[in-house]
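Undergrad: Attaching a predicted model along with its sequence, questions to come.
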Amino acid sequence: MTRGRLLVLGGVVAACVALVVVYVLQVRHAGQVSAATAPPVATVPMGGVLAVPHVVFRSTTLGADYGRLAAVPLSDPSGPRALGGVSCERVYATASSGVCVTASGGMAPTYAVSTLDAGLAPTASAALAGLPSRARMSSDGRLVATTTFISGHSYASASFSTATVIRDGGRALPNLETWTTFLPDGQRLVAADRNYWGVTFAADDDTFYATAASGGTTWLVRGSIRARTMRALRTDAECPSLSPDGRHVAYKKRLGNPTPGVWRLATLDLASGAETLLAETRDVDDQMEWFDDASVLYALPRTGTEATTSDVWRVPSDGTGQPAVLVPNASSPAVVAAPAAGPTPAAVQTPEPRTTS
C-alpha cells in the first residue's frame, strides 16, 4: 500500500475514532444531565417492606442510587421504595434470603456473587468469571444459579461462551457444560460449542429447567441435580422460568426470525405441550419472573436518551390482555409473596475448579 493510501486510511480511522468519542461523550453528558435533573426518589424503611408481600429488584433510577438493590410492597409497586446497601447487576430473593451479582468498576472489572440474609444484607461472596447475565434461586434459598459471559457480551452475539454454575447450600457444583445432556433423538450433546444459561428451579430442590445451545439451535432442557443430567424438551426456547405451581414454563423465542437477539415471549403448558405467545410484541431480552400463576414480569429498557433506564412490565401468561408497567425504574424483579422467615442458607463458597468432559 502506498504512503498516500496509508495517510488516507489513517485519516478515515482517525475520523471514525473521533466520531465514536464524540458520540460516547454526548451519551455520557445526556445521562449526567438526566441524572442531575431527576427528581429525588421517595423511600421507605426496608424492614416494613420485607414484612409484607413485595418485589425485590435492581433500581434503574438515574443518579446515585442507580443499580442499588431495592424493594416495594406488592400493594404499591409504583410507590416509595426501600433501598438496600448493595449495588447489583442482577438480583433475586426469596422469603428467607437473596443473591446479588456484583461488578466492580475500573479498566479491568471484577465480578462476584453475594449471599444476602433475610434482611437483604450481604453475608458472603465468591468470585465469578465473566460478565453477569442471569441469577436465580430455589424457593427455599438452598440452590443458587448464575450465568456469566466468558466471551461475547450477549446472547445476540454471533459467537459467545457462557459459564452456568449451580450452588447447593453454598457449595459450587461443576459447570453445566460438564453434565450429560440428551437431545430429543436420545443422542448426547457433545459439541464443543455447547452453552447453557437461564436456570430455573422446581420446588423439589432437584429438578431444574435451563437453555442448552449448540450450532445455532437452542433447546429447553429439564435437568436433575442429583443425576447431573439434562434432557431436551423442545427447540427455540431461551431463559426459562417455572411458574409457582410448576405447571408452566415461560421463555423467550425467536419465532424463526434469523436476526440474532430478536425475541417474543411465550409460555408452555408442560402437561399438554401447548405453547402460547404472550401479548407483549416488543423484543424482550430477559428471563421472566412469575408474578403469580396467571401473569409474568420482565424488564424492558426505554428508548433514546433513556436507554440506560428500564421498567418492570407485567402481562398475562395466557396470551390475553395488554402489557403494563408494574414497577417503574427497575429491572431483575423477584416476587416474594410472604414475609421473611426461617434460617438463611449456607454462605456462598469459592467455586470448585472446572473440569472438562
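TA: Arrived safely, thanks for sending.
Undergrad: Could you use CA atoms for every contact and neighbour count after this?
TA: Noted.
Undergrad: For the stretch 151-300 of the chain, just list every one of the strands.
TA: 161-168, 171-172, 180-182, 195-201, 207-214, 217-224, 229-235, 238-242, 248-253, 264-269, 275-277, 289-292, 295-301 (DSSP state E, counting those that start in this stretch).
Undergrad: Which residues are in contact with the closest residue to Ser104 other than its chain neighbours?
TA: In this structure, Ser104 finds its nearest non-sequential neighbour in Thr110, 5.3 Å apart by Cα to Cα, 6 or more residues apart in numbering. The neighbours of Thr110, taking Cα atoms under 8 Å, 6 or more residues apart in numbering as the test, are 103-104, 127-130.
Undergrad: which of the strands of the stretch 151-300 of the chain is buried the deepest?
TA: Here the criterion is mean neighbour count by mean count of other Cα atoms under 10 Å, and of the strands of the stretch 151-300 of the chain the winner is strand 238-242, at a mean of 27.
Undergrad: now that one against strand 195-201, angle please.
TA: Here strand 238-242 runs at an angle of 10 degrees relative to strand 195-201 (axes from the mean of the first three to the mean of the last three Cα atoms, to 10 degrees).
Undergrad: Against which helices or strands is strand 238-242 packed?
TA: Contacts defined by 3 or more Cα pairs under 8 Å, 6 or more residues apart in numbering; DSSP states H and E place strand 238-242 against strand 195-201, strand 207-214, strand 217-224, strand 248-253, strand 289-292.
Undergrad: Figure out how far the fourth one is from the centre of its chain.
TA: Averaging C-alpha positions (Cα atoms, centre = their mean, to the nearest Å) puts strand 248-253 14 Å from its chain's average.
Undergrad: Using JSON lines, lay out the helices and strands packed on strand 238-242 together with distance to Pro240.
TA: JSON lines is the format used below for the helices and strands packed on strand 238-242 (distance: least, Cα to Cα, whole Å):
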{"stretch": "strand 195-201", "distance to Pro240": "6"}
{"stretch": "strand 207-214", "distance to Pro240": "6"}
{"stretch": "strand 217-224", "distance to Pro240": "7"}
{"stretch": "strand 248-253", "distance to Pro240": "4"}
{"stretch": "strand 289-292", "distance to Pro240": "9"}
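Undergrad: one more structure, for comparison:
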Amino acid sequence: MTARKRTIAAVLVSAVLLGGAGGYGIVAWAGSQERRTGGNAVQAVTTDTAATGDRIVFRNTASGDGYGLVAFVPLADPAGERSVTAQACDRVYATTVVEMCLHIDRGIVTTFAATLRGADAAELRTWPLPGIPSRTRVSANSHLVAVTAFVTGESYGTVAFSTQTTISTIDGTDYGNLEDFALLVDGERITAADRNIWGVTFGSDDTTFYATAASAGRTWLVRGDLTARTLTAIRESAECPSLSPDGRHIAYKKVVTGTASPVWSIAVLDLETGVETLLPAPGNVDDQVEWLDDSTLLYGLARTDVVGDSDVWSISIDGASQPRLFIPHAWSPSVVRS
C-alpha cells in the first residue's frame, strides 16, 4: 500500500470513528482531488482584494479550480456571485478583524496547520496541528481563537483517535489543551483518559466559553472558564454548540437516533428557561452551526450524491418552518458584519 493510500485509508477510518467531531470534513478531503476537475456550478469571480462590507465567508465546494478555496458573498445577496480567493482552507472562520484558516498541506508528507490572517489577508501567525482539522471559532471581539483537530496515532494498523482543542489569543497567548481543564459533571471531576473536548463557542467576555465534552460514551454541553480553567456540564447530549449573538440561546447538534450509526439534527436551548427546541432539519447535520441573526441559523449539509460537496442551509430557531437552501456548494460559513 502506498503512503498516499495509507493516508486516505486512515482518514476514512477516522471519519467513521469520530464523525461526531467533524466527519464531513474528513470525507470531503478524501474526495477533494475528484472535485477539482469539471466546471463550476455557480457564478464566481476570482479576487486578490481583501473582503470588505457585510458578507458571508465560507469554503467553496463547487467543482473546478476554486474547489476548497475561501470564498465570500454579500450578506444581502448570499445566492449571488461569489468571490473566490487564492486561500485554501478545510475550515474557515472570519470576523471583521481576522480570518482563521485550518488547512491540510498535501505533499509527500501530509501536514496540518492553522493560520491566522488579518483583515488585509496578511499572515499574523501559523502553527502546526496534531491531525486533521475539525472546528475553529473566533470570539466576537476578535480577541480569542479556538481550534479543534483530530489526533492520530503513529501506527496505521492500530490507529487510535482523539481530539485536541486549544484556545489562544490572536497575539499568541496560549491557554493550552482544554483536556487539561477540570471537567465537572454534577459536581464530580471526570478524569477518565478517554475524555475529549471540541467545538468551542465564545461568550461576550474574554473568560466564558461553551464546548462539547465527552467521556464513556456520553456528551455534555459545558460552560468553560478560562480564568478558573474549569469545564462545567450544564446539559447532556449536546455537541458542537454555537452561542447566539444576543447570548440568549445556544444551538447544537443532537443525536436523534438510537442506532449504531448516529444521526444528528439541530436543537436550540433557551438559556433562561432551559427549554430545548428540536428543529425540523432533515438529513444528518454534522456541523457546528453559525448564527445569521438572533433567530436564524446557518449550517452545512453534505450532499449525498457527490463526495466532498455540500450546501449551506438556513433555518429559523422557532421550529415552525422547514430549512431552505442558502448558499449552494458551500461549507464552513461565518457571518461578518462590519
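TA: The structure has been received and is ready for your questions. In this text the structure is predicted, and so the values were computed from the model without any measurement.
Undergrad: among the helices and strands packed on strand 238-242 of structure 1, which is nearest Asp140 of structure 1?
TA: Closest to Asp140 of structure 1 of those, according to Cα to Cα: strand 195-201, at 10.3 Å.
Undergrad: so how much does the closest one differ from structure 2 once superposed?
TA: Taking mean Cα distance after the TM-score superposition for structure 1, the mean distance separating strand 195-201 of structure 1 from the aligned residues in structure 2 is 0.2 Å.
Undergrad: Please work out which residues of structure 2 line up with that strand.
TA: Aligned by TM-score structural alignment, strand 195-201 of structure 1 corresponds to residues 196-202 of structure 2.
Undergrad: Just the buried residues of whichever strand or helix holds Ile150 of structure 1, please?
TA: With secondary structure defined by DSSP states H and E, Ile150 of structure 1 is part of strand 143-151. Applying a neighbour-count criterion of 16 or more other Cα atoms under 10 Å, one finds 143-149 buried in strand 143-151 of structure 1.
Undergrad: tell me which strands and helices it is in contact with?
TA: Checked by 3+ Cα pairs under 8 Å, 6+ apart, strand 143-151 of structure 1 has strand 131-137, strand 161-168, strand 195-201 packed alongside it.
Undergrad: would you turn those into a markdown table with distance to Pro39 of structure 1?
TA: Formatted as a markdown table, those follow (distance: least, Cα to Cα, whole Å):
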| stretch | distance to Pro39 of structure 1 |
| --- | --- |
| strand 131-137 | 29 |
| strand 161-168 | 38 |
| strand 195-201 | 35 |
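Undergrad: looking at those, which is closest to Ser332 of structure 1?
TA: strand 131-137 (8.9 Å).
Undergrad: chain center to the closest one, what's the gap?
TA: Taking mean C-alpha positions (Cα atoms, centre = their mean), strand 131-137 of structure 1 and its chain are 5 Å apart.
Undergrad: ok so, going back, list just the nearest of the buried residues of strand 143-151 of structure 1 to Gly4 of structure 1.
TA: Ranked by distance to Gly4 of structure 1 (Cα to Cα), the buried residues of strand 143-151 of structure 1 are led by Phe149 at 42.1 Å.
Undergrad: how far away is that closest one from Asp117 of structure 1?
TA: Computed as Cα to Cα, to the nearest Å, the Phe149 of structure 1 to Asp117 of structure 1 distance reads 27 Å.
Undergrad: How about Ala337 of structure 1?
TA: Here Ala337 of structure 1 is placed at a distance of 17 Å from Asp117 of structure 1 (Cα to Cα).
Undergrad: Comparing the two, which shows the higher neighbour count?
TA: For Ala337 of structure 1 and Asp117, the more surrounded residue by other Cα atoms under 10 Å is Asp117, and the numbers stand at 22 against 18.
Undergrad: Spatially central residue (nearest the centroid) of structure 2, please.
TA: The centroid of structure 2 falls nearest to Arg135 when counting by Cα atoms, centre = their mean (3.4 Å).
Undergrad: Run through the residues that contact that one.
TA: Each residue near Arg135 of structure 2 by Cα under 8 Å, 6+ apart is listed here: 21-22, 91, 146-149, 198-200, 288.
Undergrad: go on, Gly64 of structure 2?
TA: Counting by Cα under 8 Å, 6+ apart, Gly64 of structure 2 has contacts 35-40.
Undergrad: if we go to 6 Å?
TA: 36-40 (Cα atoms under 6 Å, 6 or more residues apart in numbering).
Undergrad: which residues of structure 1 fall in helices?
TA: 3-37, 46-50 (DSSP state H).
Undergrad: Count the residues that sit near the spatially closest residue to Leu326 of structure 1 that is not a sequence neighbour.
TA: Leaving aside its chain neighbours, Leu326 of structure 1 sits nearest to Trp313 (5.3 Å; criterion: Cα to Cα, 6+ apart). Residues lying near Trp313 of structure 1 (other Cα under 10 Å) number 21.
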